[in-house]
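with the input below, show me the fold.
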Amino acid sequence: MTTNATQQTNTSAATSAFESAVIFNMAFTTAGFIVFDLIRKKSARIFEPRTYIIPKEKQSPPVPNGFLKWVVPTLKTSDEKLIDRVGLDGYMFLRVILAFMKLFTAFSVIGIGVILPLNHVGQSNQPGLESFTIGNINDTKRLYAHVIACYLFTAAILYMMYHEYYTYIRLRHEYLTTPEHRISARATTILILGIPRQLNNKTVLTNLYNVFPGGVKRIWLNSEPTKLIDLTAKRMKVLNKLEKAETVFLEKYLKYLAKDGGSGQEVEDGNKIPTSLRPTHKKIPLIGKKVDSIETYRNEISQLNKDINDLRTQSNFKPLDSAFIQFNDFVGAQLAATSTIPRLTEISREDVIWENLKVTNPSRVIRKIISFSITATLIILWAIPVSFVATISSLSTLKTVIPFLKPLVDKLSESAVGFIEGVLPAIGLALLMVCLPYILRELSKLEGLIRHSDVMLSLQGKYFFFLLVNVLLVTTTVNGAAQVIPVIINNPTSIIKSLAVNLPKASTFFLTYVLLKISTASIEALQVGSLSLYLATKNFLVKTPRQILHLETTLEYKDWGVTFPPHILIASIGLVYSVIQPLILPFTALHFALYYLAYRYNFLYVYDQIYETNGNLFVHAMEQFFWGIFIFQLTLIGLMFLNDAHIPGVLAVILFIITISIVLGIRVYFQHNPKAAFLPANLMGVIDMKTGQVVDFTKSTSSVTEDEKVDQGSKSKQISEKPLTDIDDEYTSPNVVHIKHGDSDKELERSVNAYTHPALIVTNPLVWIPQDRTELYKEEIKRCQDSGLNATSRGAKINEKYKVEVDITEAPNITDEFYVEEAESSDAMIRNTTNVID
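Predicted structure coming up:
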């Protein structure tokens, strides 16, 4: 086969692969959104749980039924309402997706209107899809346009990033200065790590931190109640077994009555209840004697209750070198955080990984080394299957180099080869990445980080770097090499020209990859994984009222550590290939448009956010996109010099140097500027230097008396009406989103147990038994109470089909992990065991 014939065949295959990918993925995407529109009203639990499950102040109004009726409410919801419902993390994520959509839409105009004709018209006349790439250019003067486009794209991106950074800091300052947030427990509490032994007591810490405005309100010295944690976990397991046994017993009895009319020979306690209906099990598996499950589990829980209560009141737990310190005033907490190292602020109780508090600083360093070493090893090992998948997209080229492939490939039709090269590699690459988040998440937890948000930040960095190396760099290298090798074999002296012409052909793979990612937007809207898991769990796994309540009221949430990186990667791919193959630009814009629609709907109506970082994940995502900019410019520099376009190459080098300088400047200004991490002093408030108290508008209700409020009324009102701003123009613009109020957990703020280890305040659990029509459940509740256990049947019943139904509005207030006790009678005991000062 001649070189021209080979090139013709390869180009035809590339075009066929692209066409197959377009048809397959566009059809899949369209079908997915149509199915979503048809079934979204069939299951409010999956597609609209935020309209009824969460607290009323956070609920979204139900979406009207009808074809595409969900689109307008989704897009018309104001940003103020959106940020109030989804939090700053969710809002900044949506802003990033929207910003990329706008950028790539604008880039598409330049790319399709200017760069693509320059690549295509009057040059090498490569057939098919390759004629639109930069490799088709013979006239090096045309490459000036590509460098100019690079300048324009880079300038637009850097301006976007600068503006989004500023918007983020402004919104973060607004959120932190809302009255609700300023008095919340998470705003007034800091976590101090690495406390020296001689300072690790409540008296010394109180004296040390009382110098800050408002003084110390409470201190929780952390301890390690390992045995207590084990006992409470064991009790929850036994409780679940007891409730399952009770439920199975009642269901069997109802079925027995329906079948035999209640005529049983074996009776228990004078009732017509055959003893064979009672659940049994062997205490020692396989060889043990059978025992009555219900009675055995009741006795075990009763004994565990006694052991746990005794341990709580009598044991002195091992102290840790950390403490939560709550201040009377928000300003005191902020100033203390800026003056103490290491420290953590803005911590909610749910955000604490309690078992990691016992990890010392040296251990954290060792864990980080281990974690990053394993991550690096995985990246290297993963490159092997990724390389194999990438070569499939160049099957038509490789058959000229690998003899045994030629007869196999030639037997296939052009459409079959197009499908294999255009669809399968992208799917294979996506499948290779499916299990990665789970592995990397465990590695992030291994580092011993304190907060779930920190685990997310670590996971976000690992996952993006993994995707950047294996998806973008390895795949580009393998595809480029696959295109160049056959040409070099035929004509070794043309290596430089071959690289310049054939490396851009790797863009075909990324065109198909972006198309595949577009189709997954419909999967995001459909909630395929959540819907399948919910149906399987509901029909086969959950049996007890507690399990059903947990299933029906626990909402999905986005793990930011694995949500941001794929979209930053797509933006990087679109940017890197923007001038190499301009056709990728409109598809990249479409990707972000569809995902913006799907994500905005799900954030408003589906997802709940458990952990908040106040937008810190956005900052890390922007820093990761810097790598995409650098690879974009370095790739263009290489192509300029490969094409002997020296002056455009020098201009590209100058742009690269300028970009690095600007990026470093942005990092220094935003990342290392205290205003980005903490509130600037002018936003904290005015401190009376004589009393050390905060006065005027910034004074929180926790440190302002009624008399002070009257005395300062007019002055406070005047100051509070003046906007708190870093950019005055943004505050005066009517089109700029603002945060009007924040979140506040008043019960938690007043609680003496706010940051006590949950195992230390766990109470005796409540046994939840469903009601049955024979009222046998009443006898079971009485027997539980006789054994010293709390029991209820409220909100649960067994229906006519012998299935448990739960009314979530009538269900008792329980959780699956801990039962927090706030009774006044237990305060003395709790204070004694947790070293709380009040």
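
please count neighbours and contacts with C-alpha atoms only from this point.
Will do.

strands of the stretch 301-450 of the chain, start to end?
Under the criterion DSSP state E, counting those that start in this stretch, the stretch 301-450 of the chain contains strands at 318-327, 343-345.

ranking the ones you listed by burial, who's on top?
Looking across the strands of the stretch 301-450 of the chain with neighbours counted as mean count of other Cα atoms under 10 Å, the highest average goes to strand 318-327: a mean of 22.

what is that one packed up against?
Applying 3 or more Cα pairs under 8 Å, 6 or more residues apart in numbering; DSSP states H and E, one finds that strand 318-327 contacts helix 185-188, strand 189-192, strand 216-224.

Proceed likewise with the subsequent sequence, for comparison:
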Amino acid sequence: MKLAALLTSAGINIGVCALLLSLYSILRKQPGNASVYFGRRLAEERSRRLSSFILERLVPSPRWMVQAWGYKEEEILDIAGLDAVVFIRIIVFSMRIFSIAAVVCVFGVLPLNYFGQEMEHVNISSESLEVFTIGNVQSKSKWFWVHCLALYIISFSACILLYFQYKNIARLRLLHITRSPSNPSHFTVLIRAIPKSTRETFSDSVKNFFMKYHASSYLSHQIVYRVGKVHKIMNNAEKAYKKVTRLKGAVINKKCLPFRYRCGLCGGASNSFKLYNEEFELGAKRSDFKYSDSNIKEKECGAAFVFFRTRYAAVVTSEVLQSSNPMHWVTDLAPEPHDVYWSNLWIPYRQLWFRKIAILVASIVFMLLFLIPVTFVQGLTHLDQLQQLFPFLDGLLKKKFTIEIVSGYLPSVILQLFLYIVPPVMLLFSSVEGSISHSTRKRSACWKVLYFNIWNVFFVNVFSGSLISQINAISSPKDIPTELAKAVPSQATFFITYVLTSGWASLSSEVMQLFGLIWNFIKRHILRWKDDPVSVPSFPYHTEIPRVLLFGLLGFTCSVLAPLILPFLLVYFFLGYVVYRNQILNVYCSKYETGGQMWPIAHNATIFSLVLAQIIAIGVFGIKESPTSSSSIIPLVILTLLFNEYCRQRFSPIFKKFSAQDLIEMDSEDERSGRLDEILEQLHSAYCQFPADTTEFCIPGKDSVVTSQVAGESSSSGSTSKDVVKKSGVLHSTSGGLPVSRLKEAVASISLLITIMNSQT
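So this is what the prediction gives:
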């Protein structure tokens, strides 16, 4: 690839980024786009401030960057939680280490690479990018010690920064645990693989088992039910009721013709729903949601939430093997109530191993199928091979501008378009795998996407690029390692364009929220829906963390081999620091908290990147016939692995287990302050399978779990969920909830809406 092609790609991406960022600074000032760009704030304030039209709303300004940069870490921690702080710390670490690498390599290594051969440099813009890589240095050069020193400086700096980041994040995690004394997950254990008995129900089995073996600490339990689609319908009933209520009260233009109602551009008469009032009331009376005891027992599955009197008892129970058969009474600490992935709780535990194997095979097949577009992309970077394979493209590929576009911009764009389908597929795989919480599902998807990116974006591009460019030079299998080692520096030029396209462009599209903007336009101007401040997206950690770590891998592996990539990476990380802070503060809302468990993923990926860069350097120095330089890197690999082992022993357990010292002190503090009884009373409603605005309410009593037809919320007065009375044919609880009558009205309203639309047809 020529330097002119790189400059063309950089110019296109700079223009696209400047355009999108300018549009964003304008669109975010428009009141109609508030739900797209300020979703989190609207969800908190539940109100919108509509200002009158002023000219400033149409003028781009960098004020949003200044505001995003000005927030302190403590403010982000209070607003978005520890997970957001950890993600920002990953970017800060990348900014620091690659700033050091840029100073060392651009001013120390890059000149040696450029003048490594005895050649005349006339026009720098027409030269190949390979003259800026280590491939341009002569074999047996005496200047390879500079490359070794640069790699040592980068590796030691990365380890020092990683240590302090790991230490600080571990401290924040401990503070997160100790400062959340009322977290229900600390008192709750998820039991799966409950043995099935013909003589008693699952609920009785759980009660008898824990009353026998954990009598001093056992409080109560709650069985998980197989509800499937019914659960989803019940959860969405309140939302449907609110939407139908808004439609009933809407004033719609009577001049609109009835058939236009179908497209959503216009509405029927304002009294359309009044005409069906009697039918509405009749539908509400006909609705029946009663469950018999036999139906409830049939829907019980071999999983339950078991509540304990202290945090320490819950942790001990989750760590101890409960039965001599490891496939029975499997225990795990329960996730937070909002983090529970209910759809996977009733999966039989014996099925999980089969699901994991099937997902592993499916992931491998998916990665192999992805070789097709990657190989095609690499073919675009080697135009001479394309001209030999497709002679009819000879005339088109001889034009200068076409060459610059095809080799400098098009490959990374095509690869990025294919990569957009990877995170949703991996998230689906993680769901099928059987994750019990949303956070576990996202962490699993994060690992899968990271593995996928490292293999397909890095290794496959290197391998396929080498095989395409050196296919004629390979005469025997023993030549393959040598030819691949030669291709690693040359493929670094492709990664520079990938950083431009996938990095800069992805940040500008992220801040623009293109899909959200289009959907908001359709919702407001075509469907005529009102904004729902509750429906705020959560941050896509499974997409963004692998992308940031992949760029870190490219930076470490190419910093010494091709230092020209470092300035482009620095621009990405500094711009990403501002963009992601802005998105976390204004757009996304934290629905659950993992306590910073994303950091071990970043740490392990960084160590892998460092070791990989050192191994590649050993191979390259060996090809350049510099055994001294090659052998001097081996101690660096050993020291890096020893550092990783120290961090694994010192910090990693903090992210996997709870300390008995902290838990016992928290239990003692709650008992002294009198908060313990209040916390225990709230456990039963916290893990109700139909939380907030649904139709089942879990009641602890003599049989531990009773199912009633009302959803309960936490009582501010501290009353337990036993206080349930039957009033006017509708079950009510002193702790509040959604009456069955409102649920019936919601479902009847949905049926009525369908009837009206059919009648308009």
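
picking up where we left off before, distance to Gly480 of the first structure for the strands of the stretch 301-450 of the first structure - can I get that in CSV?
Converted to CSV, these look like this (distance: least, Cα to Cα, whole Å):
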stretch, distance to Gly480 of the first structure
strand 318-327, 53
strand 343-345, 47
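
please produce JSON lines containing the helices and strands packed on strand 318-327 of the first structure, extended by mean neighbour count and distance to Thr74 of the first structure.
Formatted as JSON lines, these follow (neighbours: other Cα atoms under 10 Å; distance: least, Cα to Cα, whole Å):
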{"stretch": "helix 185-188", "mean neighbour count": "25", "distance to Thr74 of the first structure": "31"}
{"stretch": "strand 189-192", "mean neighbour count": "24", "distance to Thr74 of the first structure": "36"}
{"stretch": "strand 216-224", "mean neighbour count": "23", "distance to Thr74 of the first structure": "43"}
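
where do the helices sit along the stretch 651-761 of the second structure?
660-673, 676-686, 740-760 (DSSP state H, counting those that start in this stretch).

got those as JSON lines, with distance to Leu27 of the second structure columns?
Listed next are these as JSON lines, based on distance: least, Cα to Cα, whole Å:
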{"stretch": "helix 660-673", "distance to Leu27 of the second structure": "48"}
{"stretch": "helix 676-686", "distance to Leu27 of the second structure": "40"}
{"stretch": "helix 740-760", "distance to Leu27 of the second structure": "34"}
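
against the first structure, what's the mean shift for the helix ranked longest in the second structure, could you check?
Using DSSP state H, we find that the single longest helix of the second structure is helix 144-178. Taking mean Cα distance after the TM-score superposition for the first structure, the mean distance separating helix 144-178 of the second structure from the aligned residues in the first structure is 1.7 Å.

name the helices or strands packed onto that helix?
Judged by 3+ Cα pairs under 8 Å, 6+ apart, helix 144-178 of the second structure is in contact with helix 82-104, helix 599-623, helix 627-650, helix 660-673.

in it, what counts as buried?
For helix 144-178 of the second structure, the neighbour count (16 or more other Cα atoms under 10 Å) marks 144, 146-152, 154-155, 157-159, 161-163, 165-166, 169-170, 172-174, 176-177 as buried.

repeat for stretch 386-402 of the second structure
Neighbour-count burial for stretch 386-402 of the second structure flags Leu386, Gln387, Leu397 (criterion: 16+ other Cα under 10 Å).

so which of those are in helices?
Secondary structure defined by DSSP H assigns Leu386, Gln387 of these to helices.

neighbours around Lys2 of the second structure, how many?
Lys2 of the second structure has 20 neighbours, counted by other Cα atoms under 10 Å.

that one matches what in the first structure?
When the first structure is aligned by TM-score structural alignment, Lys2 of the second structure is paired with Ala14.

and Leu333 of the second structure, by the same measure?
Matched by TM-score structural alignment, Leu333 of the second structure corresponds to Thr345 in the first structure.

now do the contacts for the residue nearest to its match when sequence neighbours are not counted.
Leaving aside its sequence neighbours, Thr345 of the first structure sits nearest to Ile190 (Cα to Cα, 6 or more residues apart in numbering; 4.8 Å). By Cα atoms under 8 Å, 6 or more residues apart in numbering, the contact set of Ile190 of the first structure is Phe324, Ile325, Gln326, Ala333, Ala337, Arg343, Leu344, Thr345, Glu346, Ile347.

between the helices of the stretch 651-761 of the second structure, which one is closest to Ile252 of the second structure.
Each of those has some distance to Ile252 of the second structure by Cα to Cα; the shortest is helix 740-760, at 14.6 Å.

show residues contacting that closest one.
When contacts are defined by Cα under 8 Å, 6+ apart, helix 740-760 of the second structure is touched by residues 237-238, 240-241, 244, 258-259, 261-262, 276, 279-281, 283-285, 287-289, 695, 709-710, 730-731.

in PyMOL, select just the buried ones from those residues.
The PyMOL command for the buried members of those (criterion: 16+ other Cα under 10 Å) is given here:
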select buried, resi 237+238+240+241+244+258+261+276+280+283+284+695+709+710+731
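
out of the contacts of helix 740-760 of the second structure, list just those in strands.
In strands, defined here by DSSP state E, the members of the contacts of helix 740-760 of the second structure are Val730, Leu731.

restricted to helices, list the contacts of helix 740-760 of the second structure.
Ala237, Glu238, Ala240, Tyr241, Val244, Glu279, Phe280, Glu281, Gly283, Ala284, Lys285.

tell me the two of those that are most distant?
Spatially, the most separated pair among these is Glu238 and Glu279, at 20.2 Å (Cα to Cα).
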